[in-house]
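*Asks:* Need coordinates for the following:
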Amino acid sequence: MKKHILPAIKLTAMCIILFAVIYPALVFAMAQLAPNHGKGKTVESDNKKYYLNIGQAFTEDRYFLSRPSAVDYNSAGSGGSNKAPSNKEYLQLVQARIDTLMMKNPGLAKSQIPADLVTASGSGLDPNFSVQAAKVQAKRIAKVRNLDESKVNMLIDENTEKPFLGMFGPEKINVLQLNIALDQLAKK
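*Replies:* Prediction:
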């Protein structure tokens, strides 16, 4: 037993140094080379600072609604609801989101509603939604802001991010950037 204790202590000390000192220092050093020194992508609008890579709550009719969040957009508590698709409470929550969306967007059929407008992402902080999620809201936005619907659709097209290398992942739109662009369009 004595011959195993010393190697175990050495291995523990080596792991502590490697994983608690060297690795975090390496990650921190690499983050300093990134834009904004590893503090995330930020944008300023109306003298407020927002993080582009964290979902924001937009509930006003004049804005594109965000993807729902299981953690109420609190980045300190990132996580999903962890409820099964058959869970009654979860199904009621999704149905309430569908009802709210249909109420805010008259004429919208239930079959037209994309899943990402009524279900939260795994982290609950997804800043993006699908192009379809934006298109189904365009009519409401145009009406509330007294804009031509074609201008709103053009704004959606301009803010659509293509898949990585043209083939990895779906097209998506950052909701915050789209709503900031919408405010800038309204100011013109």
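*Asks:* hey, let's count contacts and neighbours off CA atoms from now on
*Replies:* OK.
*Asks:* Provide the count of other residues in contact range of the residue nearest to G38 when sequence neighbours are not counted.
*Replies:* Of all residues beyond its chain neighbours, the one nearest G38 is A31 (4.5 Å), with distances taken as C-alpha to C-alpha, 6 or more residues apart in numbering. Residues near A31, counting by other C-alpha atoms under 10 Å, number 15.
*Asks:* Here is a second sequence; please produce its structure as well for comparison:
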Amino acid sequence: MKQHILPAIKLTVLTIILFAVLYPLAVWGIAQFAPDKGKGEIIVYKGQKYYSNIGQSFTEDQYFYSRPSAVGYNAAGSAGSNKGPSNAAYLAEVQARIDTFLVHNPEIRQSAIPVELVTASGSGLDPHISVAAATVQVKRIAQIRGINPARLEQLIAEHTDKPLAGLFGPEKINVLKLNIALDEMSKANNQ
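*Replies:* You can find the predicted model right below:
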């Protein structure tokens, strides 16, 4: 028994040093070379700080809606809903989101609603939506803000992040950055 306990204790101490000390120090050191020193991209808008890599709640009709959050956009409690597609409460929640979206976008067919506008992401904090999710909202925003829909589609194209190296991941749009640009465009049109 002694011959197994000592190696187990040594291995435990070694892994604690490796994964609780050396690895975090290495990640921290590499992050010091990144913009904002690994603290994420901070955007200051109208005197308020936002992290562009954390989803924000946009539910006003004059803005592009963000993806729903299972944690109320609270970064301290990042998590999914952990409810499956056979869960009645989950299905009711998704249907309520669909119904709300259709009330605010009556010209859209239910089948045209992109899934990310009615389901929360795995983390509950996804800051991005797809190009389709932004495009489906153009008519509503154009009517409310009095902006040409073609100009909104151009704004979407300007804020679309392409896949990494043209291969990895889908095209996506950061909703916070898009809505800030939308406010700036509206302000410029009103001057």
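*Asks:* before we move on, back to that, isn't the residue nearest to G38 of the first structure up against H37?
*Replies:* Yes. The pair A31 of the first structure and H37 qualifies as a contact (C-alpha atoms under 8 Å) at a distance of 5.6 Å.
*Asks:* coming back round to it: mean per-residue distance, the helix or strand hosting the residue nearest to G38 of the first structure to the second structure?
*Replies:* In the assignment (DSSP states H and E), A31 of the first structure maps to helix 23-33. Between helix 23-33 of the first structure and the corresponding residues of the second structure, superposition yields a mean separation of 1.4 Å, by mean C-alpha distance after the TM-score superposition for the first structure.
*Asks:* for K49 of the second structure, helix, strand, or coil?
*Replies:* Here K49 of the second structure is recorded as strand under DSSP: H, G, I helix; E, B strand; the rest coil.
*Asks:* Pretty sure it sits against Q56.
*Replies:* No. Contact between K49 of the second structure and Q56 fails when scored by C-alpha under 8 Å: they sit 11.6 Å apart.
*Asks:* neighbour-wise, which of those two wins?
*Replies:* A count of neighbours by other C-alpha under 10 Å puts Q56 above the other of K49 of the second structure and Q56, at 24 against 10.
*Asks:* Help me confirm that the more buried one is found in a helix?
*Replies:* No. Read with three-state DSSP, Q56 of the second structure is coil and lies in no helix.
*Asks:* what's near enough to touch it?
*Replies:* Contacts for Q56 of the second structure (C-alpha atoms under 8 Å, 6 or more residues apart in numbering) come out as 66, 73, 125, 127, 175-176.
*Asks:* would JSON lines of the residues you listed with secondary structure be doable?
*Replies:* Shown next, in JSON lines, are the contacts of Q56 of the second structure (three-state DSSP):
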{"residue": "S66", "secondary structure": "coil"}
{"residue": "Y73", "secondary structure": "coil"}
{"residue": "L125", "secondary structure": "coil"}
{"residue": "P127", "secondary structure": "coil"}
{"residue": "V175", "secondary structure": "helix"}
{"residue": "L176", "secondary structure": "helix"}
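*Asks:* and which of those residues is nearest A26 of the second structure?
*Replies:* Closest approach between the contacts of Q56 of the second structure and A26 of the second structure, by C-alpha to C-alpha: L125, at 26.0 Å.
*Asks:* N159 of the first structure reaches E171, doesn't it?
*Replies:* No. In this structure, N159 of the first structure is not within contact of E171 by C-alpha under 8 Å, at 10.2 Å.
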